[in-house]
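Q: Predicted coordinates and the sequence they were generated for:
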Amino acid sequence: MPARPHSPQRSERLKAFLVEEARAAGFDVARIVAPDAIEDYAPAGLDAYLQAGRHGTMQWMQETRDRRSDPRVLWPQTRSILMLGMNYGPDRDPLEALARRDRAVISVYAQNRDYHDLIKGKLKGVAGRFAARAGADVKVFVDTAPVMEKPLAEQAGIGWQGKHSNLVSRAFGSWLFLGSIFTSEPLPSDAPETDHCGSCRACLDICPTDAFPAPYQLDARRCISYLTIEHKGPIPHEFRPAMGNRIYGCDDCLAVCPWNKFASDAHEAKLKARDELREPALADLACLDDAAFRALFSGSPVKRIGRDRFVRNVLIACGNSADPSLAGHCRERLNDASPQVRGAAVWALSRLLEREELLSLAGQAKQEPDDTVRHEWHRALETT
């Protein structure tokens, strides 16, 4: 079949159809960007990030560097990219929960079903209808694929990458899920957005672990989101007190952004928090076994880190709670099958118990078979 002519009128009609379909599917914003729009700056920024080691143990970022830095390497047929945004703004200030130290704070985006599933299904529907109309090839991506979504969204005019390195929108603040549809159909691009951060540095100043070495730069190794989600081993001691009661992700730099106040109530978020995940009690979460963890977080992005890493985070929060009533739950985890959990339990108890009480548990330290947990015991008994 001969290729259809790419007249400007046809391209404009197809673009209007695609954007209309995206809106009808529930996306709040949809704009077109050319696949070469980020080639002059994004790859260099990615290389500097990787060379500095700021990606931590996320080795997949290094392995997918070429595909990540150029959409045409990921899919050579790409002629246009539709970037889409979906509002997930919370109905209350996430920072308020940080003061309730006996409660756990889960990042806003993870308080309901996995947004990857929600968005990918909608993307496939929109892409399929466009492919049928245009006779074009399409591919859809959410942020698990090696796509530099934030720079592409900036060049599409959806928002700009703020000083916290996340996307900021004048209409939705820092609360947008992003997705993309790659197509072989050439479509007219939209104008990029400009930076509107000005002299504001609220997102930099609020970071509990000083994860921003400079504006627009993030060191993931210091970021609580990275530490609670991506980091697989014991969390470095220097960051544990600053984690507070954050057990999955961190919304501080997003929640403090002044542009959030311009997110109109008319822009209704597509995901509402599950009541049981808004501010669950640390006492309840510390007791979860694998089956209970899977049941509670079925369909949630939290499930992907696994029970052991999750309970590790919960025990760190228990240690930061200053609530001695949680010590019993931490003591139960000293016999957990996971060394990761046992080590976090030791640290939590060193914060919750008086020295004499902690010394009474020293017998368990002598029986501990894991080197990392023995190190936790040694440190706790030496510094308490």
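A: Right, received. Where do you want to start?
Q: CA only for contacts and neighbour counts going forward, please
A: Will do.
Q: where along the stretch 201-350 of the chain do the strands fall?
A: 246-248 (DSSP state E, counting those that start in this stretch).
Q: can you give me the helices in the stretch 51-200 of the chain?
A: Taking DSSP state H, counting those that start in this stretch, the helices of the stretch 51-200 of the chain run over residues 59-63, 65-69, 71-74, 115-134, 149-156.
Q: Would you mind giving the ones you listed as CSV with distance to residue 43 added?
A: Shown next, in CSV, are the helices of the stretch 51-200 of the chain (distance: least, C-alpha to C-alpha, whole Å):
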stretch, distance to residue 43
helix 59-63, 12
helix 65-69, 5
helix 71-74, 11
helix 115-134, 25
helix 149-156, 10
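Q: Could you save those as JSON lines and add columns showing mean neighbour count?
A: What follows is the helices of the stretch 51-200 of the chain, written out as JSON lines (neighbours: other C-alpha atoms under 10 Å):
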{"stretch": "helix 59-63", "mean neighbour count": "13"}
{"stretch": "helix 65-69", "mean neighbour count": "18"}
{"stretch": "helix 71-74", "mean neighbour count": "18"}
{"stretch": "helix 115-134", "mean neighbour count": "18"}
{"stretch": "helix 149-156", "mean neighbour count": "24"}
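Q: And those helices: which comes nearest residue 303?
A: Closest to residue 303 of the helices of the stretch 51-200 of the chain, according to C-alpha to C-alpha: helix 115-134, at 12.8 Å.
Q: In addition, the following structure is provided for comparison:
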Amino acid sequence: MVNAAATNDLKARLVAKAKELGFVAVGVAPAETDPERARRLHDWIAAGHHGSMGWMEDRADVREGPHSMWPEAKSVIALGMAYTPEHDPLALEEHPDKARISVYAQGRDYHDTVKKALKALARWLVEQEPETELKVFVDTAPVMEKPLGEAAGIGWQGKHTNLVSREHGSWLFLGCIYCTLDLAPDAPHPDRCGSCNACQAACPTDAFPAPYQLDARRCISYLTIEHSGPIPEEFRGPIGNRIYGCDDCLAVCPWNKFADAAARHKAFAPREELVAPPLADFLELDDAGFRTLFTASPIKRIGRNRFVRNCLIAAGNSGDAELRAPVERLRADPDPVVAEAAEWAAARLG
């Protein structure tokens, strides 16, 4: 057991090491389950706002808080890595022949980069305190990184439900380390949204039934990434030229004026061919071409068919007659969802 002074010194060195490894935000929260956070999670699922993401419901009890997964945990180290864009994410709105890809997916897959840094930090922590037990998480486990980040003081959950940082705006990838060390917690971050509703007003599909609530079934990120079937027709027009994710609610947040692209981790620099790609290029992709193009990209996980489905919706919204030929060819695609999207796009272009 280490004394309080030694623990404080360890925490200071932990923060310094985390920043050396590329994290720009570090905080500590207690591992105890927060009943209010758990209640909000269950209310969200009960309302059906998780859509077809069955994994949210299946392990909701584990997701309630750190102790629900690991009763021995004492502290949560919440960390953020910046992916701040250099350019306005909304700039392609007026260029319907170009494909809009969410900022976070224009560089390397964040899972790999963040997890590698988390593991390095975990190894360092065990070297300092050999009796420490810990677990690292990046997005794929039943861990509520955003409310834990708020509890650890690295930001707050804004009205768009994403974490907002006073220093880094809306552009943070989050990771957590659960550990058996009893580290001094940081103060929870206060809500700084005030009366602003810019994110709510910016949503093209009205995915926010109320501030701080998201109905994933109406969210363009959900529809283009998580949703596997045909996209409901009521959302096809509002999707515009967004083919993977949506940045609108994040991009309009006033706190982004403090975010500096110089803080962005080098792994998340955008690939030139994904910043403003012509839609026509993507409509020609077969499975092999898709896998080659999106190697080491988070886009790869949705597969060629879902990706081309999204591109066909964008093509149908483009009004670009030059896209008609590749769209027509896709009407005979063996995947019925792709073929249906091609029928819809062809009718729109016709």
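A: In hand now; what should we look at? Because the structure is a prediction, the values reported are computed rather than measured.
Q: Tell me how they score on TM after superposing.
A: Overlay of the two chains. TM-score (TM-score structural alignment, normalised by the length of structure 2): 0.98; 348 aligned residues with a C-alpha RMSD of 1.0 Å.
Q: returning to that earlier point: quick one, which of the helices of the stretch 51-200 of structure 1 is nearest to residue 293 of structure 1?
A: Per C-alpha to C-alpha, nearest to residue 293 of structure 1 of these: helix 115-134, 19.1 Å.
Q: roughly how far apart are the counterpart of residue 194 of structure 1 in structure 2 and residue 155 of structure 2?
A: Using TM-score structural alignment, the partner of residue 194 of structure 1 in structure 2 is residue 190. Per C-alpha to C-alpha, to the nearest Å, residue 190 of structure 2 is found 8 Å from residue 155 of structure 2.
Q: Mind checking which of those two has more residues around it?
A: residue 155 (31 against 12; other C-alpha atoms under 10 Å).
Q: measure residue 104 of structure 2 to residue 112 of structure 2 for me?
A: The spacing between residue 104 of structure 2 and residue 112 of structure 2, counted by C-alpha to C-alpha, is 13 Å.
Q: tell me how far the ends of stretch 185-200 of structure 1 are from each other?
A: Start-to-end, stretch 185-200 of structure 1 (C-alpha to C-alpha) is 40 Å.
Q: How about that stretch, which residues are buried there?
A: Neighbour-count burial for stretch 185-200 of structure 1, counted by 16 or more other C-alpha atoms under 10 Å, picks out 185, 186, 187, 188, 189, 190, 192, 193, 197.
Q: among the helices of the stretch 51-200 of structure 1, which is nearest residue 244 of structure 1?
A: Going by C-alpha to C-alpha, the one of the helices of the stretch 51-200 of structure 1 nearest residue 244 of structure 1 is helix 115-134, 25.5 Å.
Q: Now the closest one on structure 2. Mean distance?
A: After superposition onto structure 2, the average distance of helix 115-134 of structure 1 to its aligned residues comes to 0.5 Å, using mean C-alpha distance after the TM-score superposition for structure 1.
Q: For that helix, give me every contacting residue.
A: Residues outside helix 115-134 of structure 1 that contact it (C-alpha atoms under 8 Å, 6 or more residues apart in numbering): 14, 17-18, 21-22, 25-26, 109, 136-143, 177, 179-181, 185, 301.
Q: Show me just the buried residues among those residues.
A: 14, 17-18, 21-22, 109, 136-142, 177, 179-181, 185, 301.
Q: OK, contacts around the residue mapped onto residue 152 of structure 1 from structure 2?
A: Correspondence of residue 152 of structure 1 to structure 2, assessed by TM-score structural alignment: residue 148. If a contact means C-alpha under 8 Å, 6+ apart, then residue 148 of structure 2 has 29, 76, 78 as its contacts.
Q: one step back: can you tell me which of the helices of the stretch 51-200 of structure 1 is nearest to residue 90 of structure 1?
A: Across the helices of the stretch 51-200 of structure 1, residue 90 of structure 1 has its closest neighbour in helix 115-134 (14.3 Å, C-alpha to C-alpha).
Q: for that closest one, the distance to its chain's centre please.
A: 22 Å (C-alpha atoms, centre = their mean, to the nearest Å).
Q: so that helix aligns onto which residues of structure 2?
A: Going by TM-score structural alignment: helix 115-134 of structure 1 matches residues 110-129.
Q: What of stretch 290-308 of structure 1?
A: By TM-score structural alignment, stretch 290-308 of structure 1 lines up with residues 287-305 in structure 2.
Q: Ok, stretch 83-97 of structure 1 next?
A: Using TM-score structural alignment, stretch 83-97 of structure 1 lines up with residues 78-92 of structure 2.
Q: In the stretch 251-384 of structure 1, what residue spans correspond to helices?
A: Going by DSSP H, counting those that start in this stretch, the stretch 251-384 of structure 1 shows helices at 252-255, 275-278, 282-285, 290-296, 306-320, 327-332, 339-352, 355-359, 362-367, 371-383.
Q: Kindly reformat the ones you listed as CSV containing distance to residue 163 of structure 1 and mean neighbour count.
A: Supplementary listing: these in CSV, determined by distance: least, C-alpha to C-alpha, whole Å; neighbours: other C-alpha atoms under 10 Å:
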stretch, distance to residue 163 of structure 1, mean neighbour count
helix 252-255, 9, 22
helix 275-278, 27, 15
helix 282-285, 32, 19
helix 290-296, 35, 14
helix 306-320, 27, 26
helix 327-332, 38, 18
helix 339-352, 33, 26
helix 355-359, 43, 14
helix 362-367, 45, 12
helix 371-383, 36, 16
